[in-house]
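Asker: Coordinates only, no sequence provided:
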């Protein structure tokens, strides 16, 4: 997040990035990392509870799942927005170019990750060994490469942590395999918008329909695709209905931020009232915020540029952060320190996650992304000029 639970746009996609959107992605990946730390180094009875209310701490450390859905919305917005800028309309998508760009961005890191995870499994490294009765290394590999790891876990149970994060990639990439085909088949923009709106609004229904499998309720295809559809809709509205003034833009930003904050901070209170509609509030609010931020080109404030940087590297960080989490948690366990000081381990873990993602991006994924695009798109037909 996608990926995705996020396999969004490449860091090489545009020389002029939207810092505000990168900031939102950075917040999302931070929530994912902190959630995975908190499951292993709890903040309960720690020093932060002396100064901060439990509700605020819970909002910070237990919203990893919601953060993946934010990734889904952002991914839909960015990829659809890039397609609209490149081809003018979604029904003009060039299949070859679209799939090559997705493959160049996704496959290098994914192939490297599963190769490393396979070696660690065969070596019997704790936390990386697939050892449940109904799971196996071939089964996990096939589910990753076949984009059904979410279904595999729903059928057999959770995989080790660094395999488990790939569930969001299964949802995201299945969506993007079919998305350009649907755009070409439906062709008419009004029909496409209606189909996307129906999918986006289905989120509470599709989640509520799954009552007998907690893992599948979290990781089923349709709820995640509904979140991606919300992002695609936001990109379409941003292209066709530009915001007429700064005042309306600020209002929409406030509405979007308010909806996201209400979900993250007060989800426990809102759940008894709106149930699965809470996730729709999150995805709709994220869509509104992204719509408002479409033409926002200001730089990130100085104090949060590190978070913007995490947003630019979110795909690499998402795939690799569990290596850092497991490594530092092992040190923490061996240290047997006072749990009151557990929160002090969070900052170095986050920093090392960023560092590992940055190294991977700059020495591996960005060069390969560029090389694969240059190799397979060198003879591609130029995109048609946007209509109008």
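Answerer: Now that the structure is in, tell me what you want to look at. Just so it is clear, the structure is predicted and the values come from calculations on it, not from any experiment.

Asker: from here on, contacts and neighbour counts on C-alpha atoms
Answerer: Will do.

Asker: List the contacts of residue 121.
Answerer: 128, 129, 130, 137 (C-alpha atoms under 8 Å, 6 or more residues apart in numbering).

Asker: Quick check: closest non-adjacent residue to the last one.
Answerer: Put plainly, it is residue 137. Spatially, and ignoring its direct neighbours in sequence, residue 137 is nearest to residue 130 (6.6 Å; C-alpha to C-alpha, 6 or more residues apart in numbering).

Asker: three-state assignment of that neighbour?
Answerer: Following DSSP: H, G, I helix; E, B strand; the rest coil, residue 130 is assigned to coil.

Asker: about what we covered before: just the buried subset of the contacts of residue 121, please.
Answerer: For the contacts of residue 121, a neighbour count by 16 or more other C-alpha atoms under 10 Å gives the buried set as 128, 129, 130.

Asker: The residue lying closest to residue 227 once chain neighbours are set aside: neighbouring residues, count only.
Answerer: Distance criterion C-alpha to C-alpha, 6+ apart; nearest residue to residue 227, sequence neighbours excluded, is residue 73 at 5.2 Å. Neighbour count of residue 73, defined by other C-alpha atoms under 10 Å: 35.

Asker: for residue 73, helix, strand, or coil?
Answerer: helix.

Asker: helices or strands up against the one helix or strand residue 31 maps to?
Answerer: Residue 31 is part of helix 19-38, with elements assigned from DSSP states H and E. In terms of contact count using 3 or more C-alpha pairs under 8 Å, 6 or more residues apart in numbering; DSSP states H and E, helix 19-38 is assigned the packing partners helix 54-61, helix 64-87, helix 277-293, helix 305-312, helix 314-335, helix 346-360.

Asker: and of the ones you listed, who's closest to residue 234?
Answerer: Closest to residue 234 of these is helix 277-293 (C-alpha to C-alpha; 5.3 Å).

Asker: rewinding a little: quick one: the helix holding residue 31 to helix 64-87, angle?
Answerer: Interaxial angle, helix 19-38 versus helix 64-87 (axes from the mean of the first three to the mean of the last three C-alpha atoms, to 10 degrees): 150 degrees.

Asker: Check the offset of helix 19-38 from the chain's centre.
Answerer: Between the centre of helix 19-38 and the centre of its chain there are 9 Å (C-alpha atoms, centre = their mean, to the nearest Å).

Asker: And here is the other one:
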């Protein structure tokens, strides 16, 4: 769940946060992803209502695919940090990158682990070693939501090594894109073979089967920073981008019903669709960027990492409310709204507080000790569609 600043108009900037100026468009995408994940995980009150079932359907059916959106966005953002440096200097400062990632990810993550150690909500043998070594996606963890962070941690090590290899070979943009695409196709073939062999657990959790979602984002970052004319060519094709996102939604509605299909070609389809969604959001948010709902979702996205880490704490209060509503015979539909709203509120408040108390202070320390090389805001390749 890396983040990245993009210099837009002043109205597009979020509330002040450590680091470079933030892009509300990217925080909006983060917000969509974390809302989808929360909606999938939160417990709901049975109503028997067709309307409520229709509201729940996209969340309960494919809300967990919000993780794939996080992956593709992280690939774009984190890949962009490295590829911008590569395009300018022809080299990668892997050490600085990894240290800055550690300051971003680890403090909030290890506070979560310490909380669970002292709270005693889970036996330590169900999570501690796995989470401390970032191998929870292979060995399992009772802090279930952290599996995706292990995938990203592995990606943060893999990508700099890969780009250092590109730098030593002095590869240009087309060659880099070709290698990245080839890796994605190898991952697709390997994942499809694993699905055919019945390893659905592995294809869902293991890094070697999920890293292509991140690499598609890296490919977009390579185009964005190293081939600005190609990015402009892509960005002006609004109808194509919209059609791709519509096809993505159709896949989410219909294709994800088959677990085997979704965990083979489905992750590739989603990565392509989410890549189009990123470009479409960056270039065509227009006047809706200033709307209260857009800014509200963007605000949630600003705190999405903290919310993601801590949102499972909302499940127990949700269960208590479900039992009380059932015992008291309260009306089903109002109870459903109240219980879901309570879980969203608890997760958001805890995520906000922990982000302000842990993540932001450590980002300030990071920026003081290991400042980013760039001082000026990152410029977005001009396409003429940023307003």
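Answerer: It's in. Just so it is clear, the structure is predicted and the values come from calculations on it, not from any experiment.

Asker: now, among the contacts of residue 121 of the first structure, which is nearest to residue 298 of the first structure?
Answerer: residue 128 (41.9 Å).

Asker: can I get the helices and strands packed on helix 19-38 of the first structure in a markdown table with distance to residue 186 of the first structure?
Answerer: Shown next, in a markdown table, are those (distance: least, C-alpha to C-alpha, whole Å):
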| stretch | distance to residue 186 of the first structure |
| --- | --- |
| helix 54-61 | 41 |
| helix 64-87 | 16 |
| helix 277-293 | 23 |
| helix 305-312 | 33 |
| helix 314-335 | 31 |
| helix 346-360 | 38 |
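
Asker: Specify the stretch among those that is closest to residue 21 of the first structure.
Answerer: Taking these one by one with C-alpha to C-alpha, helix 277-293 is closest: 7.1 Å.

Asker: Report the helix of the second structure that spans the greatest number of residues.
Answerer: Longest among the helix segments of the second structure by residue count, using DSSP state H, is helix 94-119.

Asker: so how far is that helix from its chain's centroid?
Answerer: 17 Å.

Asker: Quick one: average offset of that helix versus the first structure, please.
Answerer: Mean deviation of helix 94-119 of the second structure relative to the first structure after superposition (mean C-alpha distance after the TM-score superposition for the first structure): 0.9 Å.

Asker: Determine the set of other helices and strands touching that helix.
Answerer: With contacts taken as 3+ C-alpha pairs under 8 Å, 6+ apart, helix 94-119 of the second structure sits against helix 128-132, helix 147-169, helix 304-310, helix 360-369.

Asker: Please identify the most buried of the ones you listed.
Answerer: Stretch with highest mean neighbour count among those: helix 304-310 (a mean of 25; mean count of other C-alpha atoms under 10 Å).

Asker: residue closest to the middle of the second structure?
Answerer: Closest to where the C-alpha atoms of the second structure average out (C-alpha atoms, centre = their mean) is residue 70, at 1.6 Å.

Asker: List the residues that contact it.
Answerer: Residue 70 of the second structure makes contact with 1, 30, 33 under the criterion C-alpha under 8 Å, 6+ apart.

Asker: Take those and lay them out in TSV including neighbour count and distance to residue 139 of the second structure.
Answerer: Output for the contacts of residue 70 of the second structure, formatted as TSV (neighbours: other C-alpha atoms under 10 Å; distance: C-alpha to C-alpha, whole Å):
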residue	neighbour count	distance to residue 139 of the second structure
1	21	21
30	28	27
33	27	25
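
Asker: just the residues you listed now: which is nearest residue 309 of the second structure?
Answerer: When the contacts of residue 70 of the second structure are ranked by distance to residue 309 of the second structure (C-alpha to C-alpha), residue 1 comes first, at 10.9 Å.

Asker: Report the separation between that closest one and residue 72 of the second structure.
Answerer: As judged by C-alpha to C-alpha, to the nearest Å, residue 1 of the second structure and residue 72 of the second structure stand 10 Å apart.

Asker: Residue 148 of the second structure too?
Answerer: In terms of C-alpha to C-alpha, residue 148 of the second structure sits 12 Å off from residue 72 of the second structure.

Asker: Equivalent analysis for residue 332 of the second structure, please.
Answerer: To residue 72 of the second structure, residue 332 of the second structure is 38 Å away according to C-alpha to C-alpha.

Asker: Repeat that for residue 176 of the second structure.
Answerer: Going from residue 176 of the second structure to residue 72 of the second structure by C-alpha to C-alpha gives 17 Å.

Asker: How about residue 207 of the second structure?
Answerer: For residue 207 of the second structure relative to residue 72 of the second structure (C-alpha to C-alpha), the value is 14 Å.

Asker: Equivalent analysis for residue 169 of the second structure, please.
Answerer: From residue 169 of the second structure over to residue 72 of the second structure the distance is 26 Å, taken as C-alpha to C-alpha.

Asker: Over to residue 338 of the second structure?
Answerer: To residue 72 of the second structure, residue 338 of the second structure is 33 Å away according to C-alpha to C-alpha.

Asker: before we move on, what about residue 274 of the second structure?
Answerer: When distances are taken as C-alpha to C-alpha, residue 274 of the second structure and residue 72 of the second structure turn out to be 7 Å apart.

Asker: can the contacts of residue 121 of the first structure go into a markdown table with extra columns for distance to residue 180 of the first structure?
Answerer: Formatted as a markdown table, those follow (distance: C-alpha to C-alpha, whole Å):
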| residue | distance to residue 180 of the first structure |
| --- | --- |
| 128 | 36 |
| 129 | 37 |
| 130 | 35 |
| 137 | 32 |
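
Asker: Residue 294 of the first structure: which of those residues is nearest?
Answerer: residue 128 (40.1 Å).

Asker: Quick check, the closest one in contact with residue 164.
Answerer: No - taking contacts as C-alpha atoms under 8 Å, residue 128 of the first structure lies outside contact range of residue 164: 10.5 Å.

Asker: about what we covered before: nearest to residue 236 of the first structure, of the helices and strands packed on helix 19-38 of the first structure?
Answerer: Minimum separation from residue 236 of the first structure across these (C-alpha to C-alpha) falls at helix 64-87, 7.4 Å.
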